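> only geometry, no sequence info:
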């Protein structure tokens, strides 16, 4: 495997998570805060899945602490955000 392929493979998970966060920010900027929050929470859950399934060398910047801590923290954060966004009454706002 070439150095370029190794570089791309090690940064792909962080790129996917970053793209989801950018999409969430766009939705929030368009006053679609519930959809943005759902996508943001989903980004945290995707990051947790990457951290759980991939070796540390391949997750790049998603590896902050130990694997169990990262997975638990990202899962708790993502689940809480998705739960709150899904259960809050919109009062006519999307």
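Right, received. Where do you want to start? This one's a predicted model, so the numbers in the text were calculated from it and none came from an experiment.
> alpha carbons only for contacts and neighbour counts from here, please
Fine.
> verify the contact between residue 13 and residue 48 for me.
No: the criterion here is C-alpha atoms under 8 Å, and residue 13 misses it with residue 48 at 10.4 Å.
> what sits up against the helix or strand containing residue 72?
Assigned by DSSP states H and E, residue 72 belongs to helix 67-87. With contacts defined as C-alpha atoms under 8 Å, 6 or more residues apart in numbering, helix 67-87 is touched by 34-35, 37-38, 40-45, 47-49, 51-52, 56, 63-64.
> what about residue 78, distance to residue 40?
Distance, residue 78 to residue 40, by C-alpha to C-alpha, to the nearest Å: 8 Å.
> can you pick out the residue with more neighbours from these two?
The neighbour comparison of residue 78 against residue 40 (other C-alpha atoms under 10 Å) goes to residue 40, with 27 against 24.
> check it against this one:
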């Protein structure tokens, strides 16, 4: 006798597990914004930018069933937009002259 899948036995837990990639990205963005709040804006923006690049990698590598709400559009569009915005934000944060 086989057990039913997790989404049948524990739908809430299965939903939380499915959103773990998004939760990881949101925690990293939150950490970056917290750094910006405490006047470490350059490091904070680099953290936010690199977390968006990480989101692009997660979107590229994980199957559609495991990526959760990181999948908004098609895979290629999501990856290009997330990586592009993440790299642009990181580049601008590193290019602005410091004091």
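Right, received. Where do you want to start? Quick caveat: nothing in here was measured; it's all calculated off a predicted structure.
> TM between them?
Here the TM-score for the pair of chains, by TM-score structural alignment, normalised by the length of the first structure, is 0.89; 91 aligned residues with a C-alpha RMSD of 1.3 Å.
> next, the buried residues of the helix holding residue 72 of the first structure.
Using 16 or more other C-alpha atoms under 10 Å as the test for burial, helix 67-87 of the first structure gives 67, 70-71, 74-75, 77-79, 81-82, 85.
> now the helices for the second structure?
6-9, 11-18, 20-37, 41-61, 64-67, 75-95 (DSSP state H).
> tell me the most buried of these?
helix 41-61 (a mean of 22; mean count of other C-alpha atoms under 10 Å).
> how about that helix, which residues of the first structure does it hit?
Aligned using TM-score structural alignment, helix 41-61 of the second structure spans residues 33-53 in the first structure.
> give me the mean distance between the matching stretch and the second structure.
Relative to the matching residues in the second structure, stretch 33-53 of the first structure has an average distance of 0.5 Å after the fit, by mean C-alpha distance after the TM-score superposition for the first structure.
> chain center to that stretch, what's the gap?
3 Å (C-alpha atoms, centre = their mean, to the nearest Å).
> and stretch 88-95 of the second structure, by the same measure?
Centre-to-centre, stretch 88-95 of the second structure and its host chain are 18 Å apart (C-alpha atoms, centre = their mean).
> what range in the first structure does that stretch sit on?
Under the criterion TM-score structural alignment, stretch 88-95 of the second structure matches residues 80-87.
> mean deviation of that stretch from the second structure?
Stretch 80-87 of the first structure sits 1.0 Å off on average (mean C-alpha distance after the TM-score superposition for the first structure).
> isn't residue 23 of the first structure right next to residue 36, touching?
Yes: between residue 23 of the first structure and residue 36 there is a contact under C-alpha under 8 Å: 7.4 Å.
> residue contacts, residue 27 of the first structure?
33, 35-36.
> of those residues, closest to residue 90 of the first structure?
Checking the contacts of residue 27 of the first structure against residue 90 of the first structure with C-alpha to C-alpha, the nearest one is residue 33 at 9.8 Å.
> alright, I will stop here.
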